[in-house]
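Engineer: I'll drop the sequence and a predicted model, then ask my questions.
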Amino acid sequence: MFGTATMGTSRDINAVAGRWADADGVAEGVRQYGADPRHGLSSAMLRDRKTVLMDRLGWDLTSPDGLHELDAYDQADTLYLIIHQRQTGRHLGSVRLLPSTGPHLLGDVFPHLCEGGVPQGPDVWEITRLVTAPGLNRAEALQVRRQLSIALFEHALAHGITRYTMVTHMPWLPSLLSIGWDAEPLGMPHGEGEAAVAALQVMVNAETLERLGQAWELPGQMLAETIHIGREGALAN
């Protein structure tokens, strides 16, 4: 899901092309393994997840301290792609990626959404916890989601991922599809009204990455850094 996105499409939002920026700096992408509330960027990401998913959307999730949102899939080796402002440590948007060959939401909780079975394999990963920071306006949030989209495709092409799967609430489906991904349903929606959910798969290829990068004026590398979060803090590679 798109975090702060609501019903409707992104096509009516006048987002600025290029990377999000303000007087304090430009948004950058980072690949991070592990999430620890004691670490600055992790704390900001998990706080925003709690604000968006629990406080605003009312999801029945877990907050161990009343400040951060964490669940059983947030492990020491879990992968996150994060758009942040390096100068201030501000979290702008993020997504959690889970391998389909291990525990993941579609396989564990939502297999009934896939008519032909849950896609699995080393080249299939699941998109979860896609949020944008609650302080962004709609145009800024779309700009950050575009950077996340580029980061997702960059990561996939560099690591042999050919498909992403995800579960989305139906009210956000138009906004999701209008981002420009080559997506297709995995089955019929389940539920009613705003509670209805569906499973999708997003096909990854270099042509889509090039097309989106040109359309959004986002050339070049988005994921410039990889961080491993350990017991003693962050170690950058």
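Structural biologist: That came through, no problem. Residues are numbered from 1 along each chain as shown.

Engineer: going by C-alpha atoms from here, please, whenever you check contacts or count neighbours.
Structural biologist: Fine.

Engineer: pull the longest helix from this structure.
Structural biologist: Counting by DSSP state H, the longest helix found in the chain is helix 138-158.

Engineer: may I see the buried residues of that helix?
Structural biologist: 138-156 (16 or more other CA atoms under 10 Å).

Engineer: ok, Ala151 touching Glu28?
Structural biologist: No. Ala151 is beyond contact range of Glu28, at 9.9 Å (criterion: CA atoms under 8 Å).

Engineer: shared neighbours, those two?
Structural biologist: Met222, Leu223 (CA atoms under 8 Å, 6 or more residues apart in numbering).

Engineer: who's in contact with Thr165?
Structural biologist: Contacts of Thr165 by CA under 8 Å, 6+ apart are Leu106, Pro119, Val124, Trp125, Glu126, Ile127, Ala199, Leu200, Gln201, Val202.

Engineer: ok, structure two:
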Amino acid sequence: MQAIAIDANDHGGLGSLLDEMHQLRARVFAGRLGWRVKIEQGRERDEYDALDPTYILALTDRSDVAGCARLLPSTGPTTLSQAFPQLLPGGRLRGKSTRADSSRFCVDTRGERREDRFLHAATLTMFAGMIEGSMSNGFDETITALDVRFEHILQRAGWPTTRLGGVELIGETMSVAGILPADQASFDRVCPPGYRSDLRRLPRVAA
């Protein structure tokens, strides 16, 4: 399985993969999780997709999109600070040029094998891709809002979070805000067998 990065406004002819990503997000967030998200023609998008994010995608051997996540600099508008301020101490987030905001993480695990730690290959590929993609863009950590159940998955993968605040009930989900390190040691722990990428050759570096 391969991890790739695509810049939203400079996708180098890979727009079909972005379209497939938006369809995956619709299936997962609206269909499987029942989130109240905006769906148009079977695709999920929100206002943060207009902020020139970098997308990390996991591709199968058939080049189908099996997972995705969105990275934005924490110095600008972020989903964590604007959509989930109740998860932050004092409701505010201090932006750092070396910190990325991660959102819209999801994987399609249908038909995927489980690796060690009983996690799917797509999940571990996404973790490795997010770390490698973050480092390639000049980030050394990632912040995100997450379900406490997903926090346990990260722990099992060897990529534990450091909580920024307390646990809050959002809708029907017990949620937290957390910081994840983006460093070589974390990458080495989560990287699954057969992992491939070209993320270290990304041209853009965070200002």
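Structural biologist: Yep, that arrived. Just so it is clear, the model here is predicted, and its values are computed rather than measured.

Engineer: how distant is the longest helix of structure 1 from the center of its chain?
Structural biologist: Averaging C-alpha positions (CA atoms, centre = their mean, to the nearest Å) puts helix 138-158 of structure 1 8 Å from its chain's average.

Engineer: now do that helix: which elements does it pack against?
Structural biologist: strand 25-33, strand 79-85, strand 90-99, strand 124-132, helix 206-215, strand 223-230 (3 or more CA pairs under 8 Å, 6 or more residues apart in numbering; DSSP states H and E).

Engineer: how about Tyr148 of structure 2, what's its match in structure 1?
Structural biologist: That one is not Tyr; residue 148 of structure 2 is Val. The alignment partner of Val148 of structure 2 in structure 1, by TM-score structural alignment, is Met170.

Engineer: wait, its match touches Val197, no?
Structural biologist: Yes. The pair Met170 of structure 1 / Val197 is scored as a contact, 5.5 Å apart, by CA under 8 Å.

Engineer: shared neighbours, those two?
Structural biologist: Contacts common to Met170 of structure 1 and Val197, judged by CA under 8 Å, 6+ apart, are Pro189.

Engineer: aligned against structure 2, show me the partner of Gly180 of structure 1.
Structural biologist: Checking TM-score structural alignment: Gly180 of structure 1 goes with Gly158.

Engineer: apologies, that question was intended for Gly93 of structure 1.
Structural biologist: Match for Gly93 of structure 1 (TM-score structural alignment): Gly67.

Engineer: over to Gln201 of structure 1?
Structural biologist: Using TM-score structural alignment, Gln201 of structure 1 sits opposite Ile179 in structure 2.

Engineer: hang on, the earlier thing: wait, which of the contacts of Thr165 of structure 1 is closest to Leu113 of structure 1?
Structural biologist: Ala199 (5.8 Å; CA to CA).

Engineer: tell me the contacts of that closest one?
Structural biologist: With CA under 8 Å, 6+ apart, Ala199 of structure 1 has these contacts: Leu106, Leu113, Cys114, Thr165, Met166, Val167, Thr168, Pro185, Leu186, Gly187, Pro189.

Engineer: same thing but 6 Å
Structural biologist: Leu113, Met166, Val167, Leu186 (CA atoms under 6 Å, 6 or more residues apart in numbering).

Engineer: please name the nearest non-neighbouring residue to it.
Structural biologist: Using CA to CA, 6 or more residues apart in numbering and skipping residues adjacent in sequence, the residue nearest Ala199 of structure 1 is Val167, 4.4 Å away.
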